[in-house]
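S.K.: Starting from these lines, generate the structure:
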Amino acid sequence: MTTVLIIVLLLAWLIATIIGFAFEGLMWLALIGIVLFAGTAAIGFVRRHSLRR
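M.R.: Just a heads-up that it's a prediction; the model follows:
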């Protein structure tokens, strides 16, 4: 369940980033999308790594 949530969030941040880069006035959305994507990926990696132990 947690993995599905992380994948959905990663896709949402990726779509927000693409929309932000597509429209020049929404560059702030692209920057927020990049930060949130990186944060979600890091949290997902840490949780997945800790569950293996």
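S.K.: Going by C-alpha atoms from here, please, whenever you check contacts or count neighbours.
M.R.: Will do.
S.K.: Any idea how far apart the tips of stretch 16-29 sit?
M.R.: Terminal residues of stretch 16-29 lie 6 Å apart, using C-alpha to C-alpha, to the nearest Å.
S.K.: Alongside the first, I'd like the structure of this one:
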Amino acid sequence: MITLGVILLIIGFVANIGILWTLGIILVVLGAIFFLLGSMGHAVFGRKHYW
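M.R.: I've put the predicted structure just below:
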């Protein structure tokens, strides 16, 4: 999810498309939150580990 967010950020920046930029930021933030929750041992979407 973080990788997809970064790709969308890059495409949105290069192509100057605002919606891709916004979606990229959202995906990076959500991916980071899910990664942190999973690494602390909390179940994320029914999984013990999220990576």
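S.K.: What are the boundaries of the helices in structure 2?
M.R.: For structure 2, the helices defined by DSSP state H occupy 2-15, 18-39.
S.K.: Give me the aligned partner of residue 48 of structure 1 over in structure 2.
M.R.: Counting by TM-score structural alignment, residue 48 of structure 1 lines up with residue 39 in structure 2.
S.K.: show me what contacts residue 6 of structure 1?
M.R.: Residues near residue 6 of structure 1 by C-alpha atoms under 8 Å, 6 or more residues apart in numbering: 40-41, 44.
S.K.: Please report how far it lies from residue 24 of structure 1.
M.R.: In this structure, residue 6 of structure 1 and residue 24 of structure 1 are 28 Å apart, going by C-alpha to C-alpha.
S.K.: neighbours of the equivalent of residue 22 of structure 2 over in structure 1, just the number please.
M.R.: Correspondence of residue 22 of structure 2 to structure 1, assessed by TM-score structural alignment: residue 31. By other C-alpha atoms under 10 Å, 15 other residues sit near residue 31 of structure 1.
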